[in-house]
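J.: pasting a predicted model and its sequence here:
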Amino acid sequence: MRFMQGFMALVMAVAAVVALAGRAEARGAPDSFADLAEAVSPAVVNITTSTIVAQREGGPQPMIPEGSPFEEFFRDFLDRNQRGPNGNGEEGERRQRRSQALGSGFVISEDGFIVTNNHVIEGADEIMIEFFPGGEGAREQLQAKVIGTDPNTDIALLKVESDAPLPFVNFGDSDVMRVGDWVMAVGNPLGQGFSVSAGIVSQRNRELSGAYDDYIQTDAAINRGNSGGPLFNMDGDVIGVNTAILSPNGGSIGIGFAMSSTVVERVIGQLKEFGETRRGWLGVRIQDITDDIAEALGLDSTDGALVTVVPDGPAKDAGVLANDIILSFDGVDVTDTRELVRIVGNAPVGKAVRVVVLRDGKTETLKITLGRREDAVAGNAGGDDDAETPKEPEQSKILGMTLSEIDAATRDDLGMSPTASGLVVRDIDEDSEAFEKGIRAGDVIVEAGQQAVGSIDELQERFDAARDGGRKSVLLLVQRDGNPRFVALSLGE
């Protein structure tokens, strides 16, 4: 018995040592990043852009007391510096200066395709590429041309011509990266030249300001000049493009963001093939379903995207209606608007997809042929004007909102079409729930309880119907500057 107890204790001790060793190995840092840095650095480039900027008139000028003996001297001096080099003062010969900016990038093919940030090269007249000094195939400098850009993801594709094959790096799979994985950034911070910094993945799927954002957050030092440079995994594959930092002082505080390679690789493929992006377009305006909106609609879940407007386009042609809830797109369940925008944008233009919507408590499957988002954005048009004789509308106060029916003057002031109807918010109590949920004077209520309202009486009928149906809140469709959104308001007692 003692032997067995001793044997079991020994087994448990060995297991504990193995477990501890495994945990220590998982947390342990690489012995060195030197081999990795040496392997990938030849494919990383410094980017110098220059732009010709005209000397602006009306800039800061020295204060010269009128009548001062130096007044004429300063006037002549400033005039000479604002004119061309001949100093003849002819109009149109303002002196020009060349503005320079620095950034980073990386080569993705031996024939000279280079990836960087759009903001690094935007508006540049000349783009010069400097290669890693001493690396195999290195050049002092090569001039680059722009193949294509995507401001939505801040990605640009450049091309240089070289007699010899250039060292390059491959994209890795950013989707397999985990929080805590080691990463290494290479670039040109603050114009100091090639520099390496290391850290970990702090978080994934970060969103900053764009509809297609999918950033990797890292604590690897990223500063100005690192923009456009690569973020490597430990296999030497690019899993992100360093794009932005969060900082109160402009320097690295360990919160940097790199656009994921999953997004970048897709964008680069389109830029290389077409010189532009071609994203799928469904043709709907949508918003997230909040808890109070779900309650007002009698839903058990907040999953899906609520359709607010269906302009002319693919969705309208297929029969999608305002107030529909999109539950799935091309076989993928939709949890919120951000996810829907991303999967639609990643879908091929012209593809026929099945979209499942919830309408009046029942699901319907619609087949929609996707358009191209870039064409839709470029063709977006405004509304009409109205010239009817204005009249003073009657007002009523409901749930802290002073409301009136829309008249001709209101349509004109708000830039609405002549046939637009609804209730305009003339004033609102700042201690009301409506104010807390973002409703403001000038907003227009066009629906209540998923039905159009054009008068105070109709609005009150919708409220009464909701109360009679056991609802604690009612869903309003509110427009501001032509942009609609749903707001759920409590009905009270």
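T.: All right, it came through fine. Owing to the predicted nature of the structure, the values given are computational and were not obtained by experimental measurement.
J.: could you use CA atoms for every contact and neighbour count after this?
T.: Noted.
J.: how about the helices in the stretch 151-300 of the chain?
T.: Using DSSP state H, counting those that start in this stretch, the helices of the stretch 151-300 of the chain run over 261-274, 291-297.
J.: next up, a structure to set beside the first:
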Amino acid sequence: MTAALLLALAAPVAAPSMAAKAHAQGQPQVQTGPGRAATGSFADLAEKLLPAVVNISTSQAAPQRQPGQRPEIPQFPPGSPFEDFFRDFFDRQQQQDQPQRKATSLGSGFVIDATNGYVVTNNHVVQDADEITVILQDDTNIKAELVGRDGKTDLALLKIKTSHPLTAVPFGDSDAMRVGDWVLAIGNPFGLGGSVTAGIISARQRNIDAGPYDDFLQTDASINRGNSGGPMFNLNGEVIGINTAIFSPSGGSVGIGFAIPSNLAKQVVAQLKEYGKTRRGWLGVRIQAVTPEIAESLGLPAHKGALVASVTPDGPAAKSGIQAGDVVIKFDGKEINEMRRLPRVVAETAIEKAVPVEVWRKGKTQTIQVKVGELEAAEEQGLLAAGPEDKQAPKDKAPAQKPTESLGMKLTAITPELRQQYDIKPELKGVVITEVSSSSTAAEKGLKAGDVVLEVGQEEVRKPEDVTAKVQKAKEQSKKSILLLVDRKGDLRFVALPLS
């Protein structure tokens, strides 16, 4: 089995002291910093932070048989004495009141508000739990209330009521962390209780496909089972990350752990505290990455930004005039250097706020004012970004045209027969791909029979000859690639094909 990304497995396990390694190898010790004693020990800092880190124990009721439901009796030959024996046995079992079994799990968390008893952990630690118990460092058990949780960022907020004195830790600035900075991770690995490990920030802004707002800090501090929801500290004793996942071939730590950055967590936690749920900004677009080929075909000076593949009808973007084919390069003054940054920036924007959006359209930039909507409200209404629709589109009456080969594909005008064969929506206009050469760039880009080409070079096409003409025009203009807008069963995306 290859190395796998494992959620719900985050926790630190003791690692050899970096200073001890350096000393043993005759190397100079690392430079000391805040919270690190001259001897190279983290002991003072760990002693201060440990009381704020808690264990999270959850229980979930196991499925129970309905009253009167009898387990299946083994089949025996008719008249067998075993038939009566098993029937009597199961009847007696039904009459006994058996306690319901519960499944339990362990994770970690930390106190952020000692006065009001707020505790932060991972969503997957408490998801589907019937009971949640917070266990303090001195083994005090306190029942917890779930204030709110967010599956998109894997965060949850709990609240405990107790006269027991609590210790809280503050959030720090995760954006200030640099690759190579020291960090401490504290959690509950393998259910052993509070454990401390040290490491460094190995990388920032990692995307591990855990959710739409991935922006993880990567660390080599040992992370193992049970540490999910535990804090990662800088040397000032501030929480700069929440340990969430590891990359491992065996389920144990191999020095690749991931933590949710505190600057993302702070906003989610604040919303959970105020509303009991998240309230994110919403733009109403489907986007894709800008590759060098796409940038060249659009005349964009650099391959940056987020390419709008489709716009949700009546969404904020549609109402403001943003169009498919626009490249968002700035949102509310913030640079969008890569596609993944746009969803995070939009989500962090206040709902109903009017913001300037700078887009690249047809060879130049322009600024559009957009009033940000609410993502959760859009989800409740079932709004999804969709491709362009034309409800007044007439039915196809033209006869089928001869397939035309271009860019390694056979293209044909859409006919009623092809609509039925490839399940193409009645309102969709364009040119259907009926065959793709296996050795072509189109095949490498994932195009296949049944895909519908809606635009070529950001201009609509209706017949294969339109495609051929636009390809020829692009070649005459010495363009290296050409941009296609392709629909695959309602899923829109842009594909840049080389013209060589």
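T.: On my side now, so go ahead. Predicted, not measured: the structure shown is a model, and the values here were computed from it.
J.: let me have the helices of the stretch 151-300 of the first structure in CSV, extended by mean neighbour count and distance to residue 66 of the first structure.
T.: Output for the helices of the stretch 151-300 of the first structure, formatted as CSV (neighbours: other C-alpha atoms under 10 Å; distance: least, C-alpha to C-alpha, whole Å):
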stretch, mean neighbour count, distance to residue 66 of the first structure
helix 261-274, 18, 58
helix 291-297, 19, 66
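J.: nearest to residue 77 of the first structure, of the ones you listed?
T.: Closest of the helices of the stretch 151-300 of the first structure to residue 77 of the first structure is helix 261-274, at 49.0 Å (criterion: C-alpha to C-alpha).
J.: which residues touch that closest one?
T.: For helix 261-274 of the first structure, contacts defined as C-alpha atoms under 8 Å, 6 or more residues apart in numbering pick out 115, 147-150, 153, 155-157, 171-175, 214, 238-241, 276-278.
J.: so stretch 326-334 of the second structure matches what in the first structure?
T.: Stretch 326-334 of the second structure corresponds to residues 324-332 in the first structure, going by TM-score structural alignment.
J.: so how far is that stretch from its chain's centroid?
T.: Stretch 324-332 of the first structure has its C-alpha centroid displaced from the chain centroid by 22 Å (C-alpha atoms, centre = their mean, to the nearest Å).
J.: list the contacts of it.
T.: 303-307, 333-335, 340, 343-344, 353-359.
J.: among the residues you listed, the buried ones, what's the ChimeraX command?
T.: A single ChimeraX command selects the buried members of the contacts of stretch 324-332 of the first structure (16 or more other C-alpha atoms under 10 Å):
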select :303,304,305,306,307,333,334,335,340,343,344,353,354,355,356,357,358
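J.: which of the contacts of stretch 324-332 of the first structure fall in helices?
T.: Counting by DSSP state H, the part of the contacts of stretch 324-332 of the first structure found in helices is 340, 343-344.
J.: returning to what we had before: among the helices of the stretch 151-300 of the first structure, which is nearest residue 54 of the first structure?
T.: Nearest of the helices of the stretch 151-300 of the first structure (C-alpha to C-alpha): helix 261-274, 31.4 Å.
J.: average gap between the closest one and the second structure?
T.: Following superposition, helix 261-274 of the first structure is found to deviate from the second structure by 0.8 Å on average (mean C-alpha distance after the TM-score superposition for the first structure).
J.: thinking again about what came up before, may I see the ones in helices among the contacts of stretch 324-332 of the first structure arranged in a markdown table, with distance to residue 69 of the first structure as well?
T.: What follows is these, written out as a markdown table (distance: C-alpha to C-alpha, whole Å):
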| residue | distance to residue 69 of the first structure |
| --- | --- |
| 340 | 70 |
| 343 | 70 |
| 344 | 70 |
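J.: state the number of residues packed around residue 143 of the second structure.
T.: 17 (other C-alpha atoms under 10 Å).
J.: okay, and the closest residue to it other than its chain neighbours sits in which element?
T.: Of all residues beyond its chain neighbours, the one nearest residue 143 of the second structure is residue 133 (4.6 Å), with distances taken as C-alpha to C-alpha, 6 or more residues apart in numbering. Element membership of residue 133 of the second structure [criterion: DSSP states H and E] is strand 131-135.
J.: residue 301 of the first structure belongs to a helix, doesn't it?
T.: No. Under DSSP: H, G, I helix; E, B strand; the rest coil, residue 301 of the first structure falls outside any helix and is assigned coil.
J.: spit out the contact partners of it.
T.: Counted by C-alpha under 8 Å, 6+ apart, residue 301 of the first structure has contacts residue 294.
J.: where's it relative to residue 292 of the first structure, distance?
T.: Distance, residue 301 of the first structure to residue 292 of the first structure, using C-alpha to C-alpha, to the nearest Å: 11 Å.
J.: go on, residue 483 of the first structure?
T.: To residue 292 of the first structure, residue 483 of the first structure is 20 Å away according to C-alpha to C-alpha.
J.: and the match of stretch 326-334 of the second structure, how far apart are its ends?
T.: For stretch 324-332 of the first structure, the first-to-last residue distance is 17 Å (C-alpha to C-alpha).
J.: next one: stretch 319-330 of the first structure
T.: 16 Å.
J.: got it, and stretch 323-332 of the second structure?
T.: With C-alpha to C-alpha as the measure, stretch 323-332 of the second structure spans 18 Å from end to end.
J.: do the same with stretch 119-129 of the first structure
T.: Start-to-end, stretch 119-129 of the first structure (C-alpha to C-alpha) is 16 Å.
J.: in the second structure, what range does it match?
T.: Alignment of stretch 119-129 of the first structure against the second structure: residues 124-134, by TM-score structural alignment.
J.: again, but for stretch 39-54 of the first structure
T.: Residues 48-63 of the second structure are matched to stretch 39-54 of the first structure when aligned by TM-score structural alignment.
J.: for residue 315 of the second structure, which non-adjacent residue is spatially closest?
T.: Spatial nearest neighbour of residue 315 of the second structure, excluding adjacent residues (C-alpha to C-alpha, 6+ apart): residue 284 at 5.1 Å.
J.: centre-most residue in the second structure?
T.: By C-alpha atoms, centre = their mean, the second structure has its centre lying nearest to residue 211, at 0.9 Å.
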